[in-house]
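*Asks:* Below: sequence and its predicted model.
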Amino acid sequence: MTNSTSETDRSRLLILASVCLAAVVLPLSFSGGAVATPAIGRDLGGSPAALTWITNAFMLSFGSLLMAAGALADEFGRKRLFILGMALFIVVSLALSFAPTVAWLDVLRAIQGVAAAASLSSGSAALAQEFEGHARTRAFSLLGTSFGVGLAFGPLLAGALIDVFGWRSIFMTTAGIAALALVFGAPRMRETRNPNAAGLDWPGTLTFTGTLALFTFGVIQAPESGWTSPFVVALLAASLIFLAAFIWVETRVARPMLDLSLFRYPRFVGVQMLPIGTCYCYIVLVVLLPLRFIGMGGLSEIDAGWLMLALSAPMLVIPLAVATLVRWISAGVLSGIGFLIAAIGLYWLSNIGVGEPGHAVVIPMFLIGVGAGMPWGLMDGLSVSVVPKERAGMATGIFNTTRVAGEGIALAIAVAMLSAFAQSGLQSALSKNGPIAVARINEAAQRVAAGDLLHASASLPEVSPDILIASYAGAFQSLLHTLIAITVLSAIAAFLFLSRTPLTGSDSEDSPSVVDATVTPEYAET
């Protein structure tokens, strides 16, 4: 009996290691791709919009398909979908390392996001079957820490790999880590299903994914084609049509992918502001700051990775530390205070010039990381505490869809705004230089926003690099001011809607597991 128990415990630990490795590799894929974008642009070329899709394609498919993947795992088996997802992730990552063009990179990154959604949803659900009680809580805490490790050290690892082996080595490395996860998990994971699974809400999944894809495509294309161009207007209008179709479908199907009736709870609406706030004060900077440091500041990828630790390292400590304070202070108040701290860091950062020494940005970036880490560590628990217990599974499903899909949308909007600000700055700076084609200014502005000073100079050879850098600095400052406004609004929402909300979902063993409910809403509710 003792040997059997020991072997079971060992298998569970290896399954936990497998899922945690998967949790490390996913944010590594996200942040690593962002750090690699300047090197990819230098090697393969590509338009600014195409380079933007390197990150957005992954985030879009990953975020929009998380809940669909959870439903498929319930019906066809968590182990089966985990193996398929990880195997596809490995194959696509290897293919990315040999991609000949940016277009191929974009397509493969979208497929990689599909594989990531499948592996994370099924792996987390399978993990919930192996542990119970306090052991389950500890297991999912370790899972969350693994995400933090991937976010914190992803830029540094990516920078080191690019410096030594080139950008293609990033995708080879993620393939290797994913292979380890598959080796640890596949032989030991039990096959489990939800006997009451109702299948995938195909109409809801297709209309929801279409809404996100068309809106993101329109926002990314707008800087190149113009916000009033028929193509962009058609994309945005089509996204509204798909959104209306999604709402119509979800109010009529028996088992909707997203239960929209939960938005009748004001506190639930307030919870949705937390991931939106962290997207704009943190996730956007995870992508844009490396472009600034490398493309405009002239730093190497490894130096940029070291600087990014100031932003991301607090995510390893602050969420766990803040979770202990909810015994005395409301989670909503703590979240609001965190957003205000992040807003202070953003304002400080906005006053630091592009050409100033790297150490000048360390303290403001650290403040942003600390501030964003406060709601980050509380919002999962809040997502289940603000609705009736029997609705917890669907509530966390909506919340995590808002969080992950919102990251891609926030990034697309931020890049479009940065490009628009840069274009306005360039037009103002060049107004005395005689007539210059608007198309060339627009092209240079997009290159500047992407941190591509070399090709921006090629678009406007008669303009000195100093003018281009100055336009970028002004645009980035304007963007940071916008992010400050969104972050402060998120703080106000936290204070108004959540200041009296107790955090019960994360510390009660009778509450549904946050991660389990997130990836398998049908299972959590039955």
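*Replies:* On my side now, so go ahead. Numbers count the residues shown, from 1 in each chain.
*Asks:* rest of the way, CA atoms for contacts and neighbours
*Replies:* OK.
*Asks:* How about the contacts made by A360?
*Replies:* I352 (Cα atoms under 8 Å, 6 or more residues apart in numbering).
*Asks:* Roughly how far does it sit from F366?
*Replies:* Distance, A360 to F366, using Cα to Cα, to the nearest Å: 11 Å.
*Asks:* any idea how far S312 is from F268?
*Replies:* 27 Å.
*Asks:* quick one, which of these two is more surrounded?
*Replies:* S312 (27 against 22; other Cα atoms under 10 Å).
*Asks:* tell me the contacts of that one?
*Replies:* Contacts for S312 (Cα under 8 Å, 6+ apart) come out as G148, L151, A152, F153, F366, G369.
*Asks:* quick one: which of those is nearest to P27?
*Replies:* Closest approach to P27 among the contacts of S312 (Cα to Cα): L151, at 5.4 Å.
*Asks:* which element is that closest one on?
*Replies:* helix 133-165 (DSSP states H and E).
*Asks:* Tell me what angle the top helix by length along the chain forms with helix 133-165.
*Replies:* For the chain, the helix with the greatest residue count under DSSP state H is helix 2-44. Counting by axes from the mean of the first three to the mean of the last three Cα atoms, to 10 degrees, helix 2-44 lies at 30 degrees to helix 133-165.
*Asks:* ok, structure two:
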Amino acid sequence: MSPSSSRNWLLAAVCLAALGMPLSFTGPAVVLPAVRDALGGSPVQLNWVTNAFMLSFGATLMAAGALADAYGRKRVFLLGLAVVALSASLLTLAPGIVSFDLARALQGLGSAAAFAAGTAALAQVFDGAARTRAFSLIGTSFGVGLSCGSILSGWLAESFGWQAVMLSPGAVSLAALCIAALSMHESRNPQAMGLDVPGTLSFTAALSLLTLGVLQAPDSGWGSPWVLGALAGAAAMGAVFVAIERRVAHPMLDLSLFRFPRFVGVQLLAAAPAYGFVVLLVLLPIRFVGLEGRSAIEAGAFMFALSGPILVVPTLAASLAHRFSAGAISAVGLLVCAAGLFWLSRCAPGTPLAGMVWPLLLIGAGIGLPWGLMDGLAVSVVPRERAGMASGIFNTVRVAGEGIALALVGAGLTALVTAQLGHAAAASQAAQRVTTGNLSQALALLPGIDRAGLLHAYGAAFGTLLYVLAGVTVLTAIVVFAFLRGETHAEAGAVALESTAC
């Protein structure tokens, strides 16, 4: 196989892996009610279906990159793909929700290894404009998976059952593995220092304890010793992580990068889609399928209205970056997203697609503007020699932020539904079941409330939540503009323009 052919096949394998990752994220949200009916589980255990994947992915992304550099990018890439495929099979065979959640965490580990090693391998075989075009195809593949994942998952669920949705990322990963095994050459960094074990363990512990505390709070109460202990442990492990990274010679996270104001602005920008967009990819399918009784395919159509603009709008943002500052473009996008969130808050449960499509499109289009600039900005706001570290930090902030946002928003929605139910007996337990799409159990816990009344309470709580998210998004827009305002960012625009080309 010629070098040119070999690297093109490698690109195909990494693009397939990138296509499968959003399927691992969006699919379970569409079929969560079906998973609950098949495997049971408490509301907390059902919340871990999504959070276990996001937590393990975000917590190990930088560590996976270090392992790939030290021990071989092909080895780690193939291992990651194999783990994703294996975990997909385990999900369909899980005897209960706990083992299902553990398999989801394993899937996140495999995805982190495949993503980190695959992108690192591509950077070794492509240079200059060819490298930019290669990474553009990865971004496009991820966007296709994100935009079409809900519709595909809905069709698979309606046609073959929820197990088919769980198997789809594994099938894509197996195809990528077969291609990479034949075409990919091994590479490593001879100067790599290996894994920062203390930093990795403390960082993972901090994220895990924070997520555990937030997810457990609606069930046990924020004043529970278990919740307070988990949150205190998260703070302590976070402090330990910072102390370790300040002292080691080759840190996993170079804290000195936070001295660059524009770098801090980019990290805030990376977190913005988490609470303005990503949380809706999980909350809305649960609402549509579990509470409103829509089919999985119909829910997928709703979700395409939300995520579809990601395929188109980033190109517009990239072209605008030659004339306007990244801060201005990103701030405008976030304000548009906030307007969409506010509009969506006015849509009660049962609103037809025609009444929801415009706020959903507005949210997706608004997020699409900063989405088209973020990856280019992540490496352009720091000195060139520190671009690799900056990219790793950016992706970790983005993915870990999504996991934390999901936990916080889920807990907040549960608290708001509880408040809407007032002092009704078992209000808290009923609210937890409503927010995970289990309407029948919630009604059984509230004999004095009918379906319409419970949906009204949920709709009011959901609207209040969207008000809050819109407000936070507006605040983020102001702060991001302050950090990233200034001259036009032509370099980031050029990178982003090529990275969104199909």
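*Replies:* The structure has been received and is ready for your questions. Computed from a predicted structure; not experimentally measured.
*Asks:* so the helix holding L151 of structure 1 aligns onto which residues of structure 2?
*Replies:* Mapped onto structure 2 using TM-score structural alignment, helix 133-165 of structure 1 spans residues 128-160.
*Asks:* quick one: that stretch to structure 1 mean distance?
*Replies:* Stretch 128-160 of structure 2, aligned to structure 1 and superposed, deviates on average by 0.7 Å (mean Cα distance after the TM-score superposition for structure 1).
*Asks:* chain center to that stretch: distance?
*Replies:* 14 Å (Cα atoms, centre = their mean, to the nearest Å).
*Asks:* Could you give the number of residues near G223 of structure 2?
*Replies:* By the criterion of other Cα under 10 Å, G223 of structure 2 has 10 neighbours.
*Asks:* does the residue sitting furthest away from the middle of structure 2 sit in a helix or strand, and which one?
*Replies:* The outermost residue of structure 2 relative to its centre, with distances by Cα atoms, centre = their mean, is G448 at 38.2 Å. Assigned by DSSP H and E, G448 of structure 2 belongs to neither a helix nor a strand.
*Asks:* Structure 1: which residue goes with that one?
*Replies:* Under the alignment (TM-score structural alignment), G448 of structure 2 pairs with E462 of structure 1.
*Asks:* for R247 of structure 2, same thing?
*Replies:* Mapped onto structure 1 by TM-score structural alignment, R247 of structure 2 lines up with R252.
*Asks:* do the same with A112 of structure 2
*Replies:* Aligned partner of A112 of structure 2 by TM-score structural alignment: A117.
*Asks:* For that match, grab the count of nearby residues.
*Replies:* 29.
*Asks:* That one touches M59, doesn't it?
*Replies:* No: using Cα atoms under 8 Å, A117 of structure 1 is not in contact with M59, being 9.9 Å away.
*Asks:* what sits in contact with each of these two?
*Replies:* Counting by Cα under 8 Å, 6+ apart, A117 of structure 1 and M59 have no shared contacts at all.
*Asks:* what's the longest helix of structure 1 packed up against?
*Replies:* On a contact count with 3 or more Cα pairs under 8 Å, 6 or more residues apart in numbering; DSSP states H and E, helix 2-44 of structure 1 meets helix 48-64, helix 102-130, helix 133-165, helix 168-185, helix 284-291.
*Asks:* Read off where stretch 88-105 of structure 1 ends up in structure 2.
*Replies:* Aligning stretch 88-105 of structure 1 against structure 2 (TM-score structural alignment) gives residues 83-100.
*Asks:* Show me which residues of the matching stretch are buried.
*Replies:* Buried residues in stretch 83-100 of structure 2, counted by 16 or more other Cα atoms under 10 Å: 83-92, 97-98, 100.
*Asks:* Toward the C-terminus, what is the element adjacent to the one helix or strand V384 of structure 1 maps to?
*Replies:* Remark: V384 of structure 1 resides in helix 379-385, with elements defined by DSSP H and E. Where DSSP H and E defines the elements, the next helix or strand beyond helix 379-385 of structure 1 is helix 392-429.
*Asks:* got the angle between that following helix and helix 48-64?
*Replies:* Using the same axes, to 10 degrees: helix 392-429 of structure 1 against helix 48-64 is 170 degrees.
*Asks:* Excluding its own residues, what touches whichever helix or strand comes after helix 392-429 of structure 1? List them.
*Replies:* Sequence order places helix 438-449 as the next helix or strand after helix 392-429 of structure 1, per DSSP H and E. Applying Cα under 8 Å, 6+ apart, the contact partners of helix 438-449 of structure 1 are 48, 223-224, 415, 418-420, 422-423, 426-427, 453, 455-457, 459-460, 468-469, 472.
*Asks:* now the most centrally placed residue in structure 1: how far from T278 of structure 1?
*Replies:* For structure 1, E407 is the residue whose C-alpha lies nearest the centre (Cα atoms, centre = their mean; 4.4 Å). To T278 of structure 1, E407 of structure 1 is 9 Å away according to Cα to Cα.
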